[in-house]
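[1] Please find the sequence and the predicted model below.
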Amino acid sequence: MLGWTVGWQQRYACLAQLLAGGARLTAIVPGVTRHGEDIGRWLATQQQGWDRLNEEQRRWLGELGVKKAPLARQAAA
């Protein structure tokens, strides 16, 4: 299971801020940063490791429109 750490929560908050500021979820790819953190890479990791997230993490991300990475994308990564 991916960790429900302070770092996870901070990156989630950065993702939420980007989206609230008008960013589209599809535009948040590896290399997109906020406060020095690569939120795009973090987001991709969450999507690829969706099954290791706990139910609450999946719910929080789902409320932002985040979904599990398609199987082809998981295999490519």
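    Nice, I can see it.

[2] can we go C-alpha only for contacts and neighbour counts from here?
    Noted.

[3] check which helix or strand covers Gln57.
    helix 55-63 (DSSP states H and E).

[4] here's the one I want to compare it with:
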Amino acid sequence: MLLSGLPDRFPCSCQAGGFRRHLAPRQDAVWGEGEAMVPVGQHMANLRRKGGLGKDAERAAVRARQPAAVDEDWNCPWPLDWQRHYRVLADLVDADGVLPEIQPGVLFEGDDIGRWLERQKNPGTDVSTHQRRSLVGSLSCRTRPPARLGRVGNHAHRHP
């Protein structure tokens, strides 16, 4: 993968992202070993900046197709941690055909994907329509209805 005018290491950035099927690494993420270490997180952050793909609009549009081939939402308007968690779980679905049960506390590269998944099921989660469609479509993640408060004796309790 080559993008003219971008750092020579950009192809490695895309290859690293392609390995994980997303281009939403933490900003401090690195890829490779020893002297071949590439700051893939910083490269991707630079590409997302205004003008990061070049000042010429036509050239920038051509360059944007390359990362979009790896992750169509590589430059999403929502938080990158949301995109990273989502893509990791979507990759599990792609590999296994179904999302396995993942409890809070299950970590993947330092991210608690179980906790993230649990939060997405709560009705108060603030996500865009596109994100909601992704959750329901790819992950079959539906939100739970808000819990109702009821009374039993003198104690309030939640109904599931």
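    That came through fine. Remember, it's a predicted structure, so these values are computed and weren't measured experimentally.

[5] Can you give me the TM-score here?
    In this superposition the chains share a TM-score of 0.71, using TM-score structural alignment, normalised by the length of the first structure; 72 aligned residues with a Cα RMSD of 2.6 Å.

[6] Where in the second structure does the helix holding Gln57 of the first structure fall?
    Mapping helix 55-63 of the first structure onto the second structure (TM-score structural alignment) gives residues 129-137.

[7] average distance between that stretch and the first structure?
    Here the mean offset of stretch 129-137 of the second structure against the first structure after fitting is 0.7 Å, by mean Cα distance after the TM-score superposition for the first structure.

[8] Now do that stretch: everything it contacts.
    86, 141-142 (Cα atoms under 8 Å, 6 or more residues apart in numbering).

[9] Centre of the chain to that stretch, how far?
    Chain-centre distance of stretch 129-137 of the second structure: 13 Å, with Cα atoms, centre = their mean, to the nearest Å.

[10] for the first structure, what spans make up the strands?
    33-34, 37-38 (DSSP state E).

[11] can you pull the contacts of Trp4 of the first structure?
    Gln57.

[12] and if we set it to 10 Å?
    By Cα atoms under 10 Å, 6 or more residues apart in numbering, Trp4 of the first structure lies in contact with 53-54, 56-57.

[13] neighbour-wise, which of those leads?
    Gln57 (19 neighbours; other Cα atoms under 10 Å).

[14] Which members of the contacts of Trp4 of the first structure are the farthest-apart pair?
    Farthest-apart pair in the contacts of Trp4 of the first structure is Leu53 and Glu56; separation 8.0 Å (Cα to Cα).

[15] Thr33 of the first structure contacts Arg41, correct?
    Yes - using Cα atoms under 10 Å, Thr33 of the first structure is in contact with Arg41, at 8.9 Å.

[16] Residue in the second structure paired with Leu43 of the first structure?
    Aligned against the second structure by TM-score structural alignment, Leu43 of the first structure finds its counterpart in Leu117.

[17] packing partners for the longest helix along the first structure?
    Secondary structure of the first structure per DSSP state H: the longest helix is helix 6-20. Helix 6-20 of the first structure is packed against strand 33-34, strand 37-38, helix 39-48, helix 55-63, with contacts defined by 3 or more Cα pairs under 10 Å, 6 or more residues apart in numbering; DSSP states H and E.
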